[in-house]
Each structure stands twice: as structure tokens, then as C-alpha cells.
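S.K.: Mind looking at a prediction? Sequence and model below.
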Amino acid sequence: MAALLHLRRYAGINHDAVLYLGQGLLQRWPEIFGVDPFFAFGSQEKYSLFPKLLGVLFGLADPPTVFLYGTLAGLLLFAAASWYLLLALLPPGQRYMAWLGSIVLPSLYGGMSGMFGYSEQFLTPRLITEGLVLLSIGSLVRSHWVSAIAALLVAALFHPLQAVAGLLVIWSWLVIRDRRWLYLLLGVVPLLLAGWYGMPPFRGFFTQIDQEWLSSLQEFSRQLFVSMWNPADYNLLAFDLLVALYAARKFPDLFGKWMAAAIVGLAIGLASSLILVDVLHLALPAALQLWRVHWLAHWFAMVALGVLFFRDASSDGWPRMMLLALAVLLAWAGIFWLWIPAFIGYWIWPRLICRIPRRAVFLLGIGFALGCVFFFINYLTTELLRFRLAHYRLDLYAIDRRLLAFPIAGTALLLSAIFLWRSLQFHLRAVATLLILMPVLVIGVIRWDSRPLLNKTFEDAVFRSDIFGFEVPEAAQVYWNADSLTGPWLVLRRASYFSPGQLAGGVFNRATLVESGERINRLRPLIEQSMWCTDRSHSSEERAGCHIDSAAMRQACAGGSGRRPDYLVLEFNQPERAIGTWEIIDPVTSAVATTFRMFSCADIDGG
């Protein structure tokens, strides 16, 4: 619990949680949010029960409360489901460190590294669905077919994309056990027929993405196209595959078979996505995002690393363990694929040590350990610099969590704690629990809510449509600068005119991207100048006096064809008269951190 709370600290309503916030608000106030470009043409909310659940919960508590406790419940579900599955997959002595591996090792997967991770520290249906998929697999391993199918169906009702990804691995495991499960592929035939005869949403099987739509998706949603992933993404993908392949060969029991199923499922998902989306440009496969199977394959890889670390530490194979740690660090640093020879050396280690003297093995272990220390010192130097820029304030930069998040720091700490615990007698364990574990847990509880200042300020001002000194009309569409959706949606409870986050719905509906493209063209000068004004490569004096010029303001608010925003919210001291301001106060220094100013487009355009 302490590891979970310290490493999965609550980040607030951000990332994709903001989009689901909007979907819940749409359920509650369709007359306000139905005109928002994210919802006006239809989005993914119709494929999930999660927005409807949020709409009900918003009637019982405000959104920040729902998201705070919902995230905690989701994380606990994920951790419990992981343990439930590992109880069935691994023998005693290996489960615990494998479980901790799923918590403390990096969770990032997929394209655009850093965009997706399992067991996210904010509330989305992905978090719930991932826990349910693990529960389903745990039930399946125990031959509890009814509960396995039920858990998978509920998972699909919350987030069908993550559930389908899990189904690819489950089906692969079933086929590995019994080839007759291949006949399940015949179930695709009715779906293809439904698509051929134009039944939604299956008609997307035969609908090709046109060039305009494709260009927009490739610009704003590159993670959909496996061929457009970054080299760093392929690096981590290859690392997961090699770890899974080693574990599948090293553990030829139930655990090894599931590792093999993860490899096969991942290959099917990536190949299908590459052919159907990157090459053929088909609409429904693009929306299905079959590459998401990487989340489960990555979970299995991190669990396997936990098992391998514990095995090597328990067998006095610390030089080999340090080589594995170095391979992990090289992989996550993305240094020219140097982790491959390191991991191959780990793979053939038993044959290597037969050919070299014991002293040489010891010296190699020291060298590997020094390599890990070098990486940590380099990481620590960067983190201390960022901590200094945050004025050494833990509320602005959680350096303690950042150090624990170093790929093997948490693993090393927990391994040491496990072996220390085993060496203690009963009364000393009681003392350690009271003096160390309980205080660490209490600190974890206190520090778990780590929302940044701006996020927390927005969430504390929930549904304040008069925050700028007057009641913003319900029909208004507000452009809030700095890519903010929580500003108009959560604070004002009004439709957003445009934010890049709204483009996430473009893969589900072409019209969303077309409308957003028109709004981007209108706002482009304003957005570009805003980016220049907030670019920290410029001096503080330049940024202090920076503002949007009058031509960009007039273009943003011009009448004529296309919908214009009703209000602009900017953080710059503009020559134009602001009709209202909202000051964000730093709770520590009591100084003004940011001032948001609202401008009326009717005043700027003169009508």
C-alpha cells in the first residue's frame, strides 16, 4: 500500500481524465455541452457506460470528489486484481516481488512514450477495465469460466478498446492450450457481413479514411499509426518482447504459457494495426486501436522482471541481477539499443560464468553496479536542478516520488526491505512495522493527493460560472488559452470553443476534425503568439511584457462564416479591456501566481 500511494500519486483531473469529465458533464447537462465541438458530432462516449456512471455520480458529489476517490478505488482494484492473478500464476516465494514489480517498475506503453500507462494515477475507464481484465484472467486460470466471462464483459462495457486488447491475449492463451479455439475466428464473419451491409459501427470495416481526415489524424493522433511511433517507442516495445520471450522459455509452466500468449497477442495486435490502419487506412480498425494490447504485454514483462530480480537476489546471483538492472536502465534511457547486448549477456549468463574466474565475475558485478550508480547520479542531478527551480517546494515538485520512480530505485529499495524483513525476529518485525512501515504509509496517505497548484485551484473552483465577476451565459462557447479544458468545462460549466484535447475524438468522427480545423485556422495567430509568450527560452523581461497583438485578437473574434468564440480567457495583460479577472494565489507565498483575464469577442469585433 505504501509503494502504491507513493508511486501512483493522484494527479488530479488531467490527461484523458479531462475528456471523461466532459463526457460525464454532457450526460448531466446536454443542453450546455451538446454544442461543444468534442460532442457536437458524436464521440466515443456512446461506446462506454462510464460517462453515464459519471453523470449519475455528479448528481451525488462534485466532479473533483468523484475523480479523487474514483482514482483511489481504481488503483486498489488494479493492485488487488494483479495479486489475484499472480496467486494463480506463480508459486509461493515469487508472487510478492512480481506483484511489486507491477507497481514500482515503469508502466508506460504504446506510441508517443509517456502518453499511456497502465494503473494511471487519474480516473479513466482504462483504470477500471485493466483491473477487470486481470480479474478475468485470474478467474480463467482457476477455470472459473462464468466469473471470467462476466468480468471481461463488464470490462468491455467500461472501455471496449482495453478489453479487446485483453481478449487478444486471452484468446492466444486458449489457442496455445487447444487449437480448436481457432474456430472462434468464424465469429468475425457475421461482423464483416454487418459491415458490408452498412450496419453501424461495423461499416467502418470497409470505410477508408480519406486524405484530409488521414492528414489530421497523422498530425494530431500519431499514436494510432504504429509506423509513426518514435524510435524510443520501438525500443521499449522490443525490450518488453525480449523479456517476455526469455520468461516464456525460462518458466515453461503456467506463467511461461501466459508470457507466450502475451507475445502472440501483441504480435497480432501490432500486425493488424499496421496493415489495417497504417497501410489500408480503414476507419473502424483505427478506432479499435489494436496496438493497445501492449498494455497487457507490458504488465506481464514488468511482472517477469520482478520475478527475475527476486530469483537472482535469492540465489546469490547479484552480479547477474546488476546486469539485468543495467539492461533495464539502458532500455529506458534509450541509448542506441545498448540494452540488447546487456540482456543477451543476462540470457547466456550461466554459460558465461563457467568460462571465467570467480574474481572476474565479482569484478563484472561491481562494474554493472557502478553503471547503475552512474545512471542514478545523472538522473539525480537533473532532478535536483528541477527541484531547485521549484524553490525546493515539494508541493511544486515531488522529488521524493521522482526518485522512487527511477526505473530500479523502487525495486532495489523493496528487495532490500524484503530480505531485511526476513532476517528479523517477530518482536523486531513489530517494532519495524510501528516505527518504519506505519509512518511511511501515513506519509503516503498525506502525500497521495499531489495535484499541481493550478489543477487544484481549478478543481476547488468547480462550477463557478461567475468566477470572472459576472454570470457567463449558458449558451456561450469559451476559448481558454493554454490548452485548458478544465477551465470552461469544470470551472465555468460551459462549452469550450477549442482545445487540442478535443481532437482526440477525431478518430471516431471525421466531422470533429473538420470543424476543429476551421477553428484552429481562426485561432492560429493567437495560439502561435501565446506559445512565444510562454516559451521559457525567452527572458523573463520579454515574457512579462508579452501579449497577443490586436490583429490576432480581431481574427479570433471576427464574425462572418463559421462559429466564433463568445469569450477569450488569456493570462496576458492585453491592451484590450478585460471584462473580468481571476487571480490564482500561491497558498505558500500568498502572492499572485497567475491572473486570468476574460475578454468579450463582441467588444473586440465591435458587434
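M.R.: Noted; the coordinates are in hand. Numbering: from 1, shown residues only.
S.K.: C-alpha only now, for contacts and for neighbours.
M.R.: Noted.
S.K.: For the stretch 151-300 of the chain, which segments count as strands?
M.R.: Taking DSSP state E, counting those that start in this stretch, the stretch 151-300 of the chain contains no strands at all.
S.K.: ok now stretch 464-481, how far from the chain's centre?
M.R.: 30 Å (CA atoms, centre = their mean, to the nearest Å).
S.K.: let's bring in a second model and compare:
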Amino acid sequence: MAHPAQSIGPARGEPPAPDMGGGVVRAAVCALLVVALWAVTRPYEGYVHDAQLYLVQALHRLEPARYAADLFFAYGSQDGYSVSSALYAPLVAALGESRAHLVALVVGYALWLSGLWVLARTIFASGSAAAAAVLAVIALVPIYNPGALHYGESSVSPRLYVEATSFFAIAAICLGRNLAAGVLLVCAFALHPIMTLPTLALVAVLRFRLTVLLAVAAAGLGAVLALAFAGIDPFVRILQRMDAEWFGVVQVRTPAALVQNWILPACLLLVFPVVSCGLVALRGTPMQARLARAVLLLCPALVLTSWLAGEVLMNLLFLNLQLWRGLWLLTLAGNCLVPAAYALLPREGGSRGLFLAAVVVNLCEARFGIAVMPFASAGFALASACTLAATGGGRWFHSAARIGGSAFAAVATLLFLGEVAAVALQPRLLTVLDVLQRVALVLAGGALLVLAARRGRQIGVVLPVLALGVAVWAGLLADQRTNRMAFLTGAAPVDPAFVAATEGKTVYWEGGLEFLWFRLRQPSYFSCYQAAGSMFFRGTAIEHARRAAVLRRLNTSDFALEPDAFCPQRADPLFEGPARGAQLADVCRALPELDVLVLRADLPDVPHLRWQPGFDVPASGMPVPPKDARPVYVPGKPRGFYNLYRCADLR
């Protein structure tokens, strides 16, 4: 560990990181290419996923009485531990939901990419290596929690801003600018304490000796205990345990928050970044090696602590802290250090070629949409490591390592061919073409970026023209909103009859959480996303489970076909929606507080209102089609309706 009085910047004799050079044109070309790569890999989809939660928190801050009864807020909200909605709410009030989301997203992207460039230029001496690092971070698999979370998200959340701030803070501590790093971390902590804690730990590991770290950790634990005994939330949670009923709901509804549910697939997911960091930790420059060693030691320790203190001891505070989120730093560092790892491998022996294959395959897997489990790139990375290991050791070790490398390479090749076949067999030709052009754009844009950033190279005319072409092509792919999301983020009105029928009522809208929250500005009775607070608030977990147990009888799209999915399973997994009015009556009687049901199913035996919103509403009220059935797309006017049923007509 570095002595407190030392900087961990470039060692004496190590060349400083010079300015990229090349003038305004070169900088503009590089910036244009980075933006184009970002647009290709993270197209705009509207406010999806967690962006919905943070947007409704801003609306709740503006109109608390309107959303107070919503299940997401009724028993408490994480919003109380962050200033993010206090900053977001004025923007929403001034611009409206859609424009505010877009502005916040663009600002977040600008900060994120700026922070990434500053970090890359801090740990790489040359502009071309830094550009390659930026390319790797943008283009390679960013997922650090199987099927749940990844860095550099394409929607607005405090995580985007905390990651950006973390880049600046890590760069500052690497350059010995301790005060700047501290101020940045305080700002990040105010936005998202849970995401900031791993970065805070990493900065401490980079800055202090082990003895100082242990002293600071002991002092911090003592402060937390003192606040806990004083009854101050959330610190008081360190004295509490999650009971079995609550934990059972969390285990089913928010499985990604528990290490025990994903640790084995995560081990495979992290193979590539671990190999990359491992190579740099052994052979990199002092700064690069220190960063690689820090994340390799810290991140597993955070995961182990999260599992042991949270899931084994059932301590409520450690369950809530989710220290395993520090894996984003390992994934980010592994991808960022790819250029250094590649340069450190010998030209002879095949390890460099296998590592390059791992990089290219990982890039492709990120575009395939199956990157949650990048099997092939993990195999090539292990093959590279084995091949490198074969250059040392005795005869038997050499032979075993060579055989292992060949075996991993063969298996990885077969796996990659299988992944390519899975994409090629997609039912829609447009899906295949979209994947192909995105892979081509990333490869072309990345090559141009590295060329443009190379020192001493004349920028010329051809390269800017090619960069502009890549940017225009990427721009055509940047807006990936569905027709439904375009409606939600647009100004087209909701049917006035629906508005009147739902005003002041308790409403369950099948798959329509966004309609209620953002278009009608009213609470929702039930959706899967409203279970997001189950990990933090017992009332949310238990009440969400109670409502789900009844509503699942309707077999709506909010409920899953499989028993171990994020949403509860349907009562009849073989059916899509209710088929008879008696099912609706049964649910309305079981939930006396429920007033209105808005469903996709059109039941002629029950009086109801119908509305065609201007986009296709999938059919319901029928058996689930076979998995191998191919949807038939017929051009023309939108199909399907939302159907509104009043429980008063059914009880």
C-alpha cells in the first residue's frame, strides 16, 4: 500500500502522460467517434428499467400527496437517503418528464465519457492507448451482475453520475490530488451512497497502508454503532436482522440483490476482466499494476462481506448496503486495462493472438444480446492465460498448460460459433442485420478512434470524412424507442374516457405502470417494478406479495411463465390473460380496495371500455403460443386494445 504522503502517479523515469496533440480537428474527430460508439452500444430507449423509479421519485417530490398511496412509496422509499430526486425534480417541473429525462441523460453521458477519458489518460502514457481503453470500456461486455446491472447504463439513474464521479476521483487519487478526490466522493455519496461505498473503499486502498485502512475501518464501524444505538436510520439497521418471511419475499422478488443467487454465473462472467487485470497486476506499470491489484483484492472481499454479513448472518444493514456492487469496478478496470494487458503479452507463443480473439469475441457478445454469459470470450481469455503460463515452469507444467490452452481455445471456438448461429436463427431478418451493423460500426469506429488519437500522425482529410460517416450511421441507430415508448414520451393523449374512469381510483393496469405514473400522474396498484423497495422495507415486500398472490389468477403479462422469474408465476402458465369474467370478479372480491382493472383481454361477457392507443397491444385471453411459434407482422393500423373493467360492476 502507498504511504499516506506518497503519490501513486507515474514512477520516476516513467514518461508523463502528454497531451494528445493534433489540434482542434483531431480532438473533434476523437470526440465525434466516441459519441458515435456510445450511440451504437447504448441507443436511446426512453425511460426504461430503473429510470422509471427515479423519474417517479422526482414526481413524488413535486406532488407527494398524489403518489403517497402508491405501493412503491407507501411503506418508505430509498429516496430518503439520496439527494438525486431533489436535483431531478426541478428539471422535471421545468421541462416535463420526457425532456427532463433526455437532458439529464445527455448531461450524464457527457460527464461519464469525460471522466472515462480523464481516467484513461491518467493511467496510460500515450493517447492511442488511452483511446483504445475508452473503446474497450464502451464496447466490451459491461455487465457485473448476471442479468441485472451493468456500468454505463442507457437511462437516467444516479448510478450513471456516481460512476462518472468515480472516474474523476480515482484519477485524482492516482495523481496525488487527495482533496479533489475527497470532494468528488462526498458529492457521489450524496447521490447514491450504496454505489459510492465501493469506490470509497478503492480510493482508500490506493491511498493508505494496511494498518491505516484497518484503523479507519474500525473507526467507521464504531461511528456506525454509535449512530445505531442512538436510533438513527439507516444505521440502526446494523442491530436488526431480516426475518424469514421478509427474506423469503426478497429471495423471490429481488434475486439479483443476493449473492447466493448469482455467484456461480458471475464467476464465468468475470473471467475476462479478471484475466485482463491479472496480467496487468503482474507486469504493468506501477500505476496500472496498483489499480489492478487493488480491484482484484477489494472486489472479492466486498462480495464475501456482503454474503457473510448479509445472507448468512441476515444483518439488515449489510443486506441493504449490497457491497457486491463493487464488482462494477472490477469489470470496468478489466475492460479499461485491455490495451495494457495486450501489450504485455509476448508476440511469440500464441497468447497475444488468443487474447485478441477474446477481445473481439467479447465485443461481439456484447452486441449479440446474450452477453449476460459471455462463454466464448471467457474461454479465449483462459486459453491466453494458459498459453502464457506454458512459457515457464517445468516440462510437465509446460505440457499441461499447452494442452489446457488448446482445449480452452477449441471449446471457445465452438461456443462462439454457437452464439453466432443463435443470432443468425433469429426469427426476424432485421434483428440479424441490426446486430451485424452494430458490430461493424464498433469495429470501424474503434479503429478510426485509435488512429485519430495516435501521436505524430497527420489527421488528413480522409479520416475525418470516415469518422463523420460512422457518426451519421450511428445517429440513424441512436433512437431505439418502441412505438409504445414513443407514445409514452410523446404528447399524444390518453383516451379521455379512460382518464375519467381512473381519476381518483385504485387502478391495476396490466403492463401499464408508465401510463399511470407518467401520463395520468396517479399511483399504481401493482407492478413488478414496485417490488424494488422490498430489500429495504418490510411492508413493501409483504404487501407486494399479498397483491401478487391474488392478481396472478388473471394470468396477465405482469406475471411470469416460469416459477423462478423476477415476477411471480401465473396461476395458469399455459394461458395468456383471463378468459372469463368470473376470473375478474374473483379478483375484485379478494381485493376490496381495488376499483379498476385495465387489461389486454377483451371479454365480451363483461361491460367495459376499449381504447386503441396507436401502437400494437398484444392479444390476450387465449392459450400461450408455443415457444417456436413465429410472430406474423402485417403492416397496417395498430392492433389490439386496452380494456377497462370496473370492479363495482363485478362484485
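M.R.: Cool, the structure landed. A quick note: this is a predicted structure, and the numbers were derived from the prediction, not measured.
S.K.: And the TM-score between them?
M.R.: Overlay of the two chains. TM-score (TM-score structural alignment, normalised by the length of structure 1): 0.85; 576 aligned residues with a CA RMSD of 3.8 Å.
S.K.: Give the aligned equivalent of M485 of structure 2 in structure 1.
M.R.: The equivalent of M485 of structure 2 in structure 1 is N455 (alignment by TM-score structural alignment).
S.K.: In the helix or strand harbouring that match, which residues are buried?
M.R.: For N455 of structure 1, the element it lies in under DSSP states H and E is helix 453-460. Under the neighbour-count criterion of 16 or more other CA atoms under 10 Å, helix 453-460 of structure 1 has L453, N455, K456, T457, F458, E459 buried.
S.K.: re earlier: which residues sit in contact with the match of M485 of structure 2?
M.R.: Going by CA atoms under 8 Å, 6 or more residues apart in numbering, N455 of structure 1 touches G12, I13, N14.
S.K.: who touches the nearest residue to the second one once chain neighbours are set aside in this structure?
M.R.: Translated: I13 of structure 1. Among residues not flanking I13 of structure 1 along the chain, F122 sits closest, at 6.5 Å (CA to CA, 6 or more residues apart in numbering). Residues near F122 of structure 1 by CA under 8 Å, 6+ apart: Y10, A11, G12, I13, N14, A17, F67, L68, T71.
S.K.: Spell out for me the PyMOL command that would select the buried members of these.
M.R.: Listed next is the PyMOL selection for buried residues among the contacts of F122 of structure 1, using 16+ other CA under 10 Å:
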select buried, resi 10+11+12+13+14+17+67+68+71
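S.K.: The longest helix anywhere in structure 1: which residues count as buried?
M.R.: Counting by DSSP state H, the longest helix found in structure 1 is helix 358-389. Using 16+ other CA under 10 Å as the burial criterion, the residues of helix 358-389 of structure 1 that qualify are 361, 364-369, 371-372, 376, 380, 383, 387.
S.K.: immediately after it, which helix or strand?
M.R.: Going down the chain from helix 358-389 of structure 1, the next helix or strand is helix 399-404, by DSSP H and E.
S.K.: Touching that following helix from outside, list them.
M.R.: By CA under 8 Å, 6+ apart, the surrounding residues in contact with helix 399-404 of structure 1 are H6, L7, L380, E383, L384, F387, A409, G410.
S.K.: Distance to E474 of structure 1 added to those, as CSV?
M.R.: Putting the contacts of helix 399-404 of structure 1 into CSV (distance: CA to CA, whole Å) gives the following:
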residue, distance to E474 of structure 1
H6, 41
L7, 40
L380, 49
E383, 44
L384, 46
F387, 42
A409, 50
G410, 49
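S.K.: Please identify which pair of those lies farthest apart.
M.R.: Taking CA to CA, the two most distant members of the contacts of helix 399-404 of structure 1 are F387 and G410; they sit 19.6 Å apart.
S.K.: ok, of the buried residues of helix 358-389 of structure 1, which one's closest to S215 of structure 1?
M.R.: Nearest member of the buried residues of helix 358-389 of structure 1 to S215 of structure 1, counting by CA to CA, is E383, at 37.6 Å.
S.K.: Spatially nearest residue to that closest one (excluding sequence neighbours)?
M.R.: I399 (6.8 Å).
S.K.: For burial, what's the neighbour tally of that neighbour?
M.R.: I399 of structure 1: 18 surrounding residues under other CA atoms under 10 Å.
S.K.: Tell me how far it lies from F255 of structure 1.
M.R.: To F255 of structure 1, I399 of structure 1 is 36 Å away according to CA to CA, to the nearest Å.
S.K.: now R320 of structure 1
M.R.: As judged by CA to CA, R320 of structure 1 and F255 of structure 1 stand 22 Å apart.
S.K.: So those two - more neighbours on which side?
M.R.: Under the neighbour definition other CA under 10 Å, R320 of structure 1 and F255 were set side by side, and R320 has more, 25 against 20.
S.K.: The more buried one: which element?
M.R.: Using DSSP H and E, the element containing R320 of structure 1 is helix 318-333.
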